[in-house]
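Trainee: Below is the structure, and that's it, no one-letter string:
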């Protein structure tokens, strides 16, 4: 007999997957490539800022799919949009126009400083598109040497061969060497180092306004301003990777708005689709018209299902005032973390909106992650000392208080 796929909770009336966790783990162990160090939890359902595992245990999710579930899990507006679109048209070739993709492009342009959008399926693909635009733009005057791209140490731009090269972390590059030529790196926020490397052969400078995977390090305003001035001086493009910082996480639509520095290209993914895979590369000026038919493309990019989901995400953020909530809850979270129970245990808190890094005095990040999970709080550890907190934009003060209570007990 075929196992039932769903069960209904008699008390709440909620439908949830009927999961044989032991069987699922066996399938995973025997059939999935070992590219992930799985934590001992099998998640089956989510709602808002909470998720539940196969045993029915509830967790407060302060990682949000690594900044993906910006409007929370299974937001009703997003769910409804996906259901309606799935019953209408899921996919067609990009040789044909679909209204959801066109409407999403118009929406993104209207809430940013950019003129055109290329859609893709992930953040790495968005950065690949940005790299290709920069390389082609560098050749517009016939130069054979203007292909150098400058990124920052401790950055993270993706896992394709080009984006792992842009990611200035040897641990990600060494297994796949030789990497793509034409990239150079500078210490983040080091203006003199940036000045020393950007020159007439530079086609782009690619930076994260806040380094996320690197440990939550916000850029200094002066550093981004200098990057803008150097790109203008040498005819290079300034690229901001906002895959983790964009779509409201900083308390504004885009983190660049906090700095008063507008790039030529901005890349997005993660929170844009609310969990449905979608990426976007936005450009302005000459960068917006560099690619022509045949230069670039993607089979699934901007398909109607993903586009409708992304539109629903943007509508939810606007109508529920989630930008203001992200900014306020981020400030409240930092305030609570600075209170007495954790004083002396935390070396530094680095934050912009709901992008929060907590650097511990002791190298306890892995232990804190594990014990927080046991107590019902999902967070992330970066290295031995840093906790990364990326809660949904929908969190409340009560959620923050509960998270701080668990962290205080564990730390």
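Mentor: Arrived safely, thanks for sending. Owing to the predicted nature of the structure, the values given are computational and were not obtained by experimental measurement.
Trainee: C-alpha only now, for contacts and for neighbours.
Mentor: Noted.
Trainee: if I read this right, residue 187 contacts residue 168, doesn't it?
Mentor: No. Using C-alpha atoms under 8 Å, residue 187 is not in contact with residue 168; the gap is 9.7 Å.
Trainee: Name the residues contacting each of the two.
Mentor: Shared between the contact lists of residue 187 and residue 168 (criterion: C-alpha atoms under 8 Å, 6 or more residues apart in numbering) are residues 152, 153, 154.
Trainee: okay, now residue 396: neighbour count?
Mentor: Around residue 396 there are 16 other residues, counting by other C-alpha atoms under 10 Å.
Trainee: same question, residue 89
Mentor: Neighbour tally, residue 89, other C-alpha under 10 Å: 12.
Trainee: Which parts of the stretch 1-150 of the chain are strands?
Mentor: Taking DSSP state E, counting those that start in this stretch, the strands of the stretch 1-150 of the chain run over residues 6-8, 15-17, 43-47, 50-53, 58-61, 116-120, 148-152.
Trainee: export these to CSV and tack on distance to residue 258 and mean neighbour count?
Mentor: What follows is the strands of the stretch 1-150 of the chain, written out as CSV (distance: least, C-alpha to C-alpha, whole Å; neighbours: other C-alpha atoms under 10 Å):
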stretch, distance to residue 258, mean neighbour count
strand 6-8, 45, 12
strand 15-17, 41, 14
strand 43-47, 30, 17
strand 50-53, 29, 20
strand 58-61, 26, 23
strand 116-120, 22, 22
strand 148-152, 20, 24
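Trainee: Including distance to residue 248, could the ones you listed go into JSON lines?
Mentor: Output for the strands of the stretch 1-150 of the chain, formatted as JSON lines (distance: least, C-alpha to C-alpha, whole Å):
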{"stretch": "strand 6-8", "distance to residue 248": "34"}
{"stretch": "strand 15-17", "distance to residue 248": "30"}
{"stretch": "strand 43-47", "distance to residue 248": "19"}
{"stretch": "strand 50-53", "distance to residue 248": "19"}
{"stretch": "strand 58-61", "distance to residue 248": "18"}
{"stretch": "strand 116-120", "distance to residue 248": "18"}
{"stretch": "strand 148-152", "distance to residue 248": "23"}
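Trainee: right, and those - which one's nearest residue 108?
Mentor: For the strands of the stretch 1-150 of the chain, the distance to residue 108 is smallest for strand 116-120, at 8.0 Å, taking C-alpha to C-alpha.
Trainee: Please list all residues in contact with the spatially most central residue of the chain.
Mentor: What sits nearest the mean C-alpha location of the chain, by C-alpha atoms, centre = their mean, is residue 244, with 2.7 Å. With C-alpha under 8 Å, 6+ apart as the criterion, the residues that contact residue 244 are 67, 212, 268, 269, 270, 271.
Trainee: Leaving out the residues flanking it, which one is nearest to the third one?
Mentor: I take that to be residue 268. Distances taken as C-alpha to C-alpha, 6 or more residues apart in numbering place residue 243 nearest to residue 268, at 4.2 Å, with adjacent residues excluded.
Trainee: before we go on, here's another structure to hold up against the first:
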């Protein structure tokens, strides 16, 4: 066993190619994801390679997860060192990395005294904790708070509480009845929010930038209005920053950036995951102030693996690197440049986002399924992107992406769109 150098050798996968491995995948894994596009075997920086040796520029970053790219030496060293020292202790105990990460997140969130952090293992688990936090804002016997407000287009996860907050009916319907009391309001309509929120509402749960519908930021002024409306009604304002947090938008949190319209928004709670661990699974719920932090008491929530020494060490290493290497400003600068260039590509009609969380739409004259066709053409050309909608493409690359790397994709994109349109039997509009 001491001679084994890689996990692939443990399962005797070395030398096998995509088709062989995908056949084994289909015979052994549950089909909830369908058949993967490729079998990826290694990566460095913004580049990955598949089992056939083909190289790809990763412009999706594991869906906004790999903030530092692949095989970052500092992150790899910290994780390896921590695992060699202390891997898991359960939450009967704590560790310096758990305490240090909680303190760092409270600092970055500019959270007031009395704020606290709960660690989970994923975004959906962080949102489950937020759902339970909302339930604890229960009101009084005379006026119980039984309602939770979310928005149309929202995606908060696939476990039952998070799924109740998620709007997409195709995700919800197979598992109904879901936890009750959740209502979905029209996206970005402060008047609808004002009309809906009263003293029967426990919480309003919002993504500052909706990711799964194609990177859709809340309109200017909406967050400020939501803060005022929830405060007046005594409801919690919970922000889901699972995809938009941890520097992705050029700020530590999207609620600190352009989507807040320059306003100083102080939420009651924020959830994080994805980029927080730089590729290592971790999620977090941050509660703001004594009153909100006291809503979940001892024994009312928990997790075996949440906040373990290795996950919190990975997150500390990620945040340290983002800060020390100036990657938030880098993400803001490269993202602004990339969005500006995308807007001039023939066939692209709208570009949205902040930092390196970017969505763009293709002309409505294309067939409805054009975006997945572009994803396939891009994969064949050596680029990994994503289609969250029939005409919408999403980019969420590592925050180390360079302009030269982005330019390679921009130079290729017109031909990719042309190829996709031809495959769909349609000329460029």
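Mentor: In hand now; what should we look at? Note that this is a predicted model, so its numbers are computed, not measured.
Trainee: mind putting the shared contacts of residue 187 and residue 168 of structure 1 in TSV, distance to residue 117 of structure 1 included?
Mentor: TSV is the format used below for those (distance: C-alpha to C-alpha, whole Å):
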residue	distance to residue 117 of structure 1
152	25
153	28
154	28
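Trainee: So between residue 187 and residue 168 of structure 1, which is more surrounded?
Mentor: For the pair residue 187 of structure 1 and residue 168, the greater number of neighbours falls to residue 168 (24 against 15), based on other C-alpha under 10 Å.
Trainee: my guess is the more buried one meets residue 159, correct?
Mentor: No. Counting by C-alpha under 8 Å, residue 159 is not a contact partner of residue 168 of structure 1; they are 11.6 Å apart.
Trainee: Spatially nearest residue to residue 210 of structure 1, not counting backbone neighbours?
Mentor: Excluding the flanking residues, the one nearest residue 210 of structure 1 by C-alpha to C-alpha, 6+ apart is residue 218, at 4.1 Å.
Trainee: once aligned to structure 2, how far is the helix or strand hosting residue 206 of structure 1 on average?
Mentor: When elements are assigned from DSSP states H and E, residue 206 of structure 1 belongs to strand 202-207. Superposing on structure 2 places strand 202-207 of structure 1 at an average distance of 0.3 Å from its equivalents, by mean C-alpha distance after the TM-score superposition for structure 1.
Trainee: where's the counterpart of residue 392 of structure 1 in structure 2 relative to residue 219 of structure 2, distance?
Mentor: Using TM-score structural alignment to pair residues, one finds that residue 392 of structure 1 aligns to residue 398 in structure 2. Look at residue 398 of structure 2 and residue 219 of structure 2: by C-alpha to C-alpha, to the nearest Å, they are 26 Å apart.
Trainee: swap in residue 86 of structure 2?
Mentor: Distance of residue 86 of structure 2 to residue 219 of structure 2, given as C-alpha to C-alpha: 45 Å.
Trainee: circling back to that earlier point, can you pull out the residues in contact with the strand holding residue 206 of structure 1?
Mentor: With C-alpha under 8 Å, 6+ apart as the test, strand 202-207 of structure 1 has contacts from 134-135, 137-138, 146-152, 155, 227, 231, 234-241.
Trainee: what about residue 56 of structure 1, neighbour count?
Mentor: Should you count by other C-alpha under 10 Å, residue 56 of structure 1 turns out to have 12 residues around it.
Trainee: Doesn't residue 239 of structure 2 belong to a helix?
Mentor: No. According to DSSP: H, G, I helix; E, B strand; the rest coil, residue 239 of structure 2 belongs to no helix; its state is strand.
Trainee: how near is it to residue 106 of structure 2?
Mentor: Residue 239 of structure 2 sits 15 Å away from residue 106 of structure 2, taking C-alpha to C-alpha as the criterion.
Trainee: and those two? which has more neighbours close in?
Mentor: Higher neighbour count among residue 239 of structure 2 and residue 106: residue 239, with 26 against 19, using other C-alpha under 10 Å.
Trainee: Residue 420 of structure 2 contacts residue 374, doesn't it?
Mentor: Yes. When contacts are counted by C-alpha under 8 Å, residue 420 of structure 2 is listed as touching residue 374 (5.1 Å).
Trainee: Next, residue 352 of structure 2: secondary structure please.
Mentor: Reduced to three states with three-state DSSP, the structure at residue 352 of structure 2 is strand.
Trainee: what does it align to in structure 1?
Mentor: Alignment of residue 352 of structure 2 against structure 1 is given by TM-score structural alignment, with residue 350 as its counterpart.
Trainee: Show me what counts as buried in stretch 257-272 of structure 1.
Mentor: 261, 262, 263, 264, 265, 266, 267, 268, 269, 270, 271, 272 (16 or more other C-alpha atoms under 10 Å).
Trainee: which position in structure 2 aligns with the fourth one?
Mentor: Taking TM-score structural alignment as the alignment basis, one finds that residue 264 of structure 1 is matched in structure 2 by residue 268.
Trainee: give the contact list for that match.
Mentor: With contacts taken as C-alpha under 8 Å, 6+ apart, residue 268 of structure 2 has the following neighbours: 236, 237, 238, 287, 288, 289, 292.
Trainee: Relative to residue 104 of structure 2, how far out is it?
Mentor: When C-alpha to C-alpha is applied, the distance between residue 268 of structure 2 and residue 104 of structure 2 equals 18 Å.
Trainee: for residue 189 of structure 2, same thing?
Mentor: Computed as C-alpha to C-alpha, the residue 189 of structure 2 to residue 104 of structure 2 distance reads 34 Å.
Trainee: and if you look at residue 192 of structure 2?
Mentor: The separation that residue 192 of structure 2 has from residue 104 of structure 2, given C-alpha to C-alpha, amounts to 36 Å.
Trainee: try residue 51 of structure 2
Mentor: Going from residue 51 of structure 2 to residue 104 of structure 2 by C-alpha to C-alpha gives 39 Å.
Trainee: So between the two, which is more surrounded?
Mentor: Taking neighbours as other C-alpha under 10 Å, residue 51 of structure 2 and residue 104 compare with residue 51 leading, 20 against 16.
Trainee: Distance to residue 73 of structure 1 and secondary structure for the contacts of residue 244 of structure 1 - can I get that in CSV?
Mentor: What follows is those, written out as CSV (distance: C-alpha to C-alpha, whole Å; DSSP: H, G, I helix; E, B strand; the rest coil):
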residue, distance to residue 73 of structure 1, secondary structure
67, 12, helix
212, 21, coil
268, 19, strand
269, 17, coil
270, 13, helix
271, 11, helix
